[in-house]
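>>> Here is a sequence together with a model predicted from it:
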Amino acid sequence: MQPIYLDYNATTPIDPLVAEAMKPYLNAHFGNPSSAHYYGFQTRQAVEQARRQVARMLGCAPDEIIFTSGGSESNNYAIKGATLANRQRGNHIITSQIEHPAVLEVCRYLESLGFRVTYLPVDEYGMVNPQAVQKAITDRTILITIMHANNEVGTIQPIAEISRLAHAHGIIMHTDAAQSIGKIAVRVDELGVDLLSVAGHKLYAPKGVGALYIKRGLRLEKLIHGADHEQNRRAGTENVLEIVGLGKACQLAQESVDQEQVRLKKLRDRLETLLLTAFPEAKRNGHPQKRLPNTLSLSFPGVEANLIVSQLSESVALSAGAACHSDEVTLSHVLQAMHVPESIAMGTVRLSVGRFTTEEEIERAAKQIIDVIEKLKPGQDLPASDAELSEIKLTHFTHGLGCACKLRPQLLEEVLQKLPTPVDSRLLVGTETADDAAVYRLRDDLALVQTVDFFTPIVDDPFDFGRIAAANALSDIYAMGAEPIFALNIVAFPANRLPLSALEKMLAGAQLTAQKAGISIVGGHTVDDTEPKFGLAVSGVVHPEKIWKNIGARAGDVLVLTKPIGTGVLSTALKRGLLNKDQQIHLVEIMARLNREAADALRDFEVHACTDVTGFGLIGHLLEMLKGSEAGAQLYLDCVPLLPETRHFIQMGIVPGGTRDNLQFTAPFVDYGSLSDNERLLLNDAQTSGGLLVSLSQEQADDFCKRLPGQCAIIGKITAQKDPFIRVQPTQQTGI
């Protein structure tokens, strides 16, 4: 059974009647509407029929409608077109703080061109006060753009009143009506606007098509130049197939909006009643009456929205209004503008019903949502979970949609700089080298190495998670040239959300990895938590004169990497259900593979510097090595081994938050040359249980790689130049 879809404000499915209307234009009617023959006439008629359908719904003339690629283009054309065409009259724009990015980002762009923008505040319900609009108007104001209804909380703005104020001062009025059309009646004559944006995919038409109402007599600066399509306003051969779909969708919306509005409100109110009855402390966001009939925004204090969304991912589709990270809570700009306290806003979810939502789905969805929130509420003394282990997907019990990432590097550095440097002659490695382990001399021939590492699940199977977490923790020991001797478990576990059999499997997976490392796990510490976390505190031994540090790289050395990168991207893709079975197996095996074999082989060579590649990514860990070594490096992108499909998923935007944080932190120290943004993200991808990164002489590196065929890659070289610390080339041009 597919999840119940309660995210209609994000997008709508194509109505079957819309799809049926589009079918003839897939094959039979393929002509260019500008062609002066039969095939062109057929498609021209279809475009004009759709124009009439949109116009009838909006209550305007057909020649006041032009077709666009969607709501974003319509907003861009309306705002840029109106302001640029009228800049001789003024340079001031008025908008609100809760607009869609397709409005806010346009306004910020226009600010860079010299325009001045007033971003009006809203009240606790997300409503713009017309009096605030009146006060903001100056003799240089040329455009007011306020959305008709907010996409997050559903509040409907007093557009007609604001339009009257605008016209009293000779100001152009635009509204983004993407969310309101199809849910309530939208008529341009009643709203009094000069410009109105329509997005097809919000009203059961395809994605990639929209419309813009332009009042007769209003001149806009062109956004797209070319031939004289769309009344010489928007160049480009018309997207006939989708325009036909938009026209049909508008016809259906016009015919059904009155009864559909009543039906949607009934469903929405039933869902609201069920949830507020179960959680009377929850806060409703948006105006109690003046809001879209299908939209429900609720905040659940003490619960994290992304945990709710993640837990419901296979049963109910909804949206989060806040994202909780390791170091901060990111609230939507709408909730911020409404001054919803962070402690409440962090638990905000948006539920939006639509044309195909049924009463039975509402009842079932409410039950699922209530069950999840009950288990997530703090201080709940609930019985241990009795869920079947076979049903468990461990990644669904973690915060957010990315992999577990460390505290942002810039924040960690800020904290560490405030701590006093340890003073102990026996401490051979402390905080000064950026190594993830400490080394303490016990005797002249023996030193103790200790490290700790833990994180949230990045794979669904508890046994595999245990294997990977153990391999990740042991990696820090191997990166110091040491031998592990024993380990302790570190466990956080939500016993009321996960069966104890999942914990047993996690520990069993870790035990298997420990056995491969030749050590025992002898105990540990466990706490109850809202999400599972697991790792090890590992102890090892090394000769004090044979320690590998994350410093000591020399100009002329080459850099060797012992595992491919891409685990952060692929584990995020896995959490979103985008990896097939073979890809999952390969990813797990790479992360669960110990660095023991590589470390054993390295002991026969002269290692100048070594680290393992984990949460700070390849660039981040290399940067630490170079800063400590007072050296620079040249990297060759084509030499860096990648896990299959990593580039594909980055192109899809499947990037963990830690990877973006890493790129932001390392950017000032790296010359990426001609590399694309995606390639830069790739090199900063936050890894889990990555390989060893080693600085060796060229000859030693060649021999080491021969020792481990297929596991090593020479990816760059150490240089004396350290401004910037790292230079990246797309290819190895001159040999290493």
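Now that the structure is in, tell me what you want to look at.

>>> When you work out contacts or count neighbours from here on, use the C-alpha atoms and nothing else.
OK.

>>> Which of the three states applies to Thr431?
At Thr431 the chain is in coil, as set by DSSP: H, G, I helix; E, B strand; the rest coil.

>>> got the contact list for the residue lying farthest from the centre of the chain?
Here the centre of the chain is the reference, and by C-alpha atoms, centre = their mean the most remote residue is Asp444, at 50.9 Å. If you count contacts by C-alpha atoms under 8 Å, 6 or more residues apart in numbering, Asp444 has them with Pro544.

>>> Return the distance of it relative to Ala471.
Note on Asp444: its distance to Ala471, by C-alpha to C-alpha, to the nearest Å, is 29 Å.

>>> same thing with Gln179?
Gln179 is 49 Å from Ala471, by C-alpha to C-alpha.

>>> Leu246 now?
Leu246 is 54 Å from Ala471, by C-alpha to C-alpha.

>>> between the two, who's got more neighbours?
Taking Leu246 and Ala471 together and counting by other C-alpha atoms under 10 Å, Leu246 has the greater number of neighbours (34 against 28).

>>> I'd like the distance from that one to Ala19, if you could.
Counting by C-alpha to C-alpha, the gap from Leu246 to Ala19 is 10 Å.

>>> Pasting the second one now:
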Amino acid sequence: MQPIYLDYNATTPIHAEVAAAMLPCMVTLFGNPSSTHWFGVQSKKAVEQARAEVADLLGCRADEILFTSGGSEANNLAIKGYCLAHRRRGSHLIISAVEHPAVMEVAAHLGTLGFEVTTLPVDRYGLVAPRDLEAALRPDTLLVSVMHANNEVGTIEPIAELAAMAHAHGAVFHCDAAQSVGKIAVRVDELGVDLLSVAGHKLYAPKGVGALYLRRGIVLEKQIHGANHEHDLRAGTENVLEIVGLGAACKIAGRDLSNNMTRQALLRDRLYEGLTTRLTDLQRNGHAQKCLPNTLSVSFHQLEANAILDQLPQVAASAGAACHSDRITVSPVLKAMGVATEWAMGTIRFSLGKMTTEEEIERTIDAVCRVVEGLRGLSSDHADAAQSGRIELTHYTHGLGCACKLQPQNLEKILAGLPQPTDPALLVGAETSDDAAVYRIDSQTAIIESVDFFTPIVDDPYDFGAIAAANALSDIYAMGGEPLFALNLVAFPSNRMPLSSLERILHGAVDKAREAGIDIVGGHSIDDTEPKFGLAVTGRGHPDKIWRNVGVRPGDALVLTKPIGLGVLTTAMK
């Protein structure tokens, strides 16, 4: 069955009509628009037609549109271009706390050049309060930049009111409208902005093309130097192919805007209704009314978004937080809105588009609810999966194998503060980062002890158990010893996975231990949110024949038990 694409805020497919409009540029319309012969003139006409189509959608004059390589370049040209051109008049700019990195990073760069940046807070919906802007404006404020609609939660800012306030204090107003153009009406005359950025791939045009609206009379400093293309503000031969595509996309967006807004809002609301009908502990992020019609950001309490998405291979959506072994990275937007970590970590953005169907929304509701119910132990799906043999272990964990370890530099800081062992019988401790500890019993015998466990690196439970056991046993061999016996270490999500999967993991470990000539004689288990498995292995060796990580000499043999890079490749295969 075809996967469901609900990530239109990340990028959109090229509209069929856009592709058709671009086709002549790849066949016959190849001239340089700066050339004065017939071929150049035809390309120039195509570029100017596209310029007029973009201007028509935005409600401005064609000569107020500059073509760029995308939204990021448009933001850079607007913000850096204006501030650098007018730095004698002031050195202060204002942005909001929920801007895209293409604005945030530009402002940060200007900060290194001596500009002062004020970041406006937002409320719990992601809205900028006009009173906060008014309080931040100063006589030396050059520019205010606030996005039109947020890419993560869809909240639409009160741009017209904010722009009017900036103008009243002598500042110009830039708006990053990458997410709003094509989704809602964006008319620069109604918004009252001086600069506005457009990203082509957000409205069914190709990637690599964008535009900047530049109100007549606004002076910018050129950022790409060379010839005098685009009103001498952006050097470089025009990308005719993609500019034509952007023009066509803007024409289509204006034509279909009303129908698309109504239809996508209905589908988005149905998605939210379907989720809230079946699930509890779910909250919506962003403003319910002042919101893009296609965007739904929801948080599932105390769940990890990536854990949900890992079990939804049939649905393409975006997570609002990244959960690492030692930390949870919450999106700056959710953090600025004050979304608590236990909610933010489970945030998923569903963004709909022209191609989204009612049937896809119903499938998404059912799939998401099944996964969330399973993660919360409210579903019998794991029993169904066991009967059908559909258990894939890597879908139940946020990381793979040793990639889930704590960062060594952080762990070393903790260990450095602990008392160091003083027992003279301890031959190998933590100081050399060896594979195992070694303790001398007598002149002929030393005990070698190691423990190793990790999250699944393969989907098959039996194979995972065998691999984990082999990994733990290899620690003993690596020290020059032989294993004697082992104990299981088990962490298992019994509410998410059938116990038959754990049985197969243990069988894999037992068979591998028998290959080594030892028994697994017990162990310890806990109920956990994701599967983890390994062994604590006891071995023995001669005290004078222990191999360490130190002491290697030129000419010694280095034995590779597997190809270098295998771990990287298996992780990438997920």
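Yep, that arrived. Just so you know, these numbers come straight off a predicted model, no measurement behind them.

>>> So what's the residue count around the residue lying closest to Gln157 of structure 1 once chain neighbours are set aside?
In space, and not counting its chain neighbours, Gln157 of structure 1 is closest to His148: 5.5 Å by C-alpha to C-alpha, 6 or more residues apart in numbering. The local packing of His148 of structure 1 (other C-alpha under 10 Å) involves 26 other residues.

>>> Just the element for Leu487 of structure 2, please.
Assigned by DSSP states H and E, Leu487 of structure 2 belongs to strand 482-492.

>>> Looking only at that strand, what residues are buried by neighbour count?
482-492 (16 or more other C-alpha atoms under 10 Å).

>>> so what corresponds to the residue nearest to Gln157 of structure 1 in structure 2?
His148 of structure 1 maps onto His148 of structure 2 when the alignment is built from TM-score structural alignment.

>>> Can you report how many residues lie near His507 of structure 2?
By other C-alpha under 10 Å, 17 other residues sit near His507 of structure 2.

>>> surely Arg268 of structure 1 meets Leu298?
No: using C-alpha atoms under 8 Å, Arg268 of structure 1 is not in contact with Leu298; the gap is 11.9 Å.

>>> Name the residue in the two with the higher neighbour count.
Taking other C-alpha under 10 Å, Arg268 of structure 1 and Leu298 do not tie; Leu298 has more neighbours (25 against 22).

>>> ok, the more buried one - contacts?
282-285, 347-350 are the contacts of Leu298 of structure 1 under C-alpha under 8 Å, 6+ apart.

>>> ok, for the counterpart of it in structure 2, nearest residue in space, not its chain neighbours?
Structural alignment (TM-score structural alignment) places Leu298 of structure 1 against Val298 in structure 2. Residue nearest to Val298 of structure 2 in three dimensions, not counting chain neighbours: Arg284, with 4.5 Å by C-alpha to C-alpha, 6+ apart.

>>> Over to Cys610 of structure 1?
Cys610 of structure 1 sits nearest to Val694 (C-alpha to C-alpha, 6+ apart), 4.5 Å away.

>>> Next SSE downstream of the host helix or strand of that neighbour?
Per DSSP H and E: Val694 of structure 1 is located in strand 692-696. On the C-terminal side of strand 692-696 of structure 1, the closest following helix or strand by DSSP H and E is helix 698-707.

>>> Buried residues, that following helix. List them.
698, 700-702, 704-705.

>>> Now for Asn151 of structure 1: which residues touch it?
With C-alpha under 8 Å, 6+ apart, Asn151 of structure 1 has these contacts: 9, 100, 179.

>>> again, 10 Å this time
9-10, 98-100, 177-180, 292, 295, 334, 350, 352 (C-alpha atoms under 10 Å, 6 or more residues apart in numbering).

>>> Show me what the longest helix seen in structure 1 is packed against.
Of all the elements of type helix in structure 1, the one with the most residues (DSSP state H) is helix 240-278. If you count contacts as 3 or more C-alpha pairs under 10 Å, 6 or more residues apart in numbering; DSSP states H and E, helix 240-278 of structure 1 packs onto helix 16-22, helix 38-58, strand 65-68, strand 210-214, strand 283-285, strand 295-299, strand 348-352, helix 359-376.

>>> Tell me the counterpart residues of that helix in structure 2, please.
So helix 240-278 of structure 1 sits over residues 240-278 in structure 2, by TM-score structural alignment.

>>> What is the neighbour count of the spatially closest residue to Leu498 of structure 1 that is not a sequence neighbour?
Of all residues not flanking Leu498 of structure 1 in the chain, Ser385 sits nearest, at 5.2 Å (C-alpha to C-alpha, 6+ apart). Neighbours of Ser385 of structure 1 under the rule other C-alpha under 10 Å: 15.

>>> Give me the three-state assignment for Ser385 of structure 1.
Using three-state DSSP, the structure places Ser385 of structure 1 in coil.

>>> returning to that earlier point: using CSV, lay out the helices and strands packed on helix 240-278 of structure 1 together with distance to Lys581 of structure 1.
Below are these laid out as CSV (distance: least, C-alpha to C-alpha, whole Å):
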stretch, distance to Lys581 of structure 1
helix 16-22, 33
helix 38-58, 45
strand 65-68, 40
strand 210-214, 39
strand 283-285, 41
strand 295-299, 37
strand 348-352, 32
helix 359-376, 28
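
>>> nearest to His396 of structure 1, of these?
Closest of those to His396 of structure 1 is helix 359-376, at 11.6 Å (criterion: C-alpha to C-alpha).

>>> By neighbour count, which bits of that closest one are buried? Give me those.
Across helix 359-376 of structure 1, burial judged by 16+ other C-alpha under 10 Å covers 361-362, 365-366, 369-370, 372-373, 375-376.

>>> Could you tell me the angle between that helix and helix 240-278?
Orientation of helix 359-376 of structure 1 against helix 240-278 (axes from the mean of the first three to the mean of the last three C-alpha atoms, to 10 degrees) gives an angle of 60 degrees.
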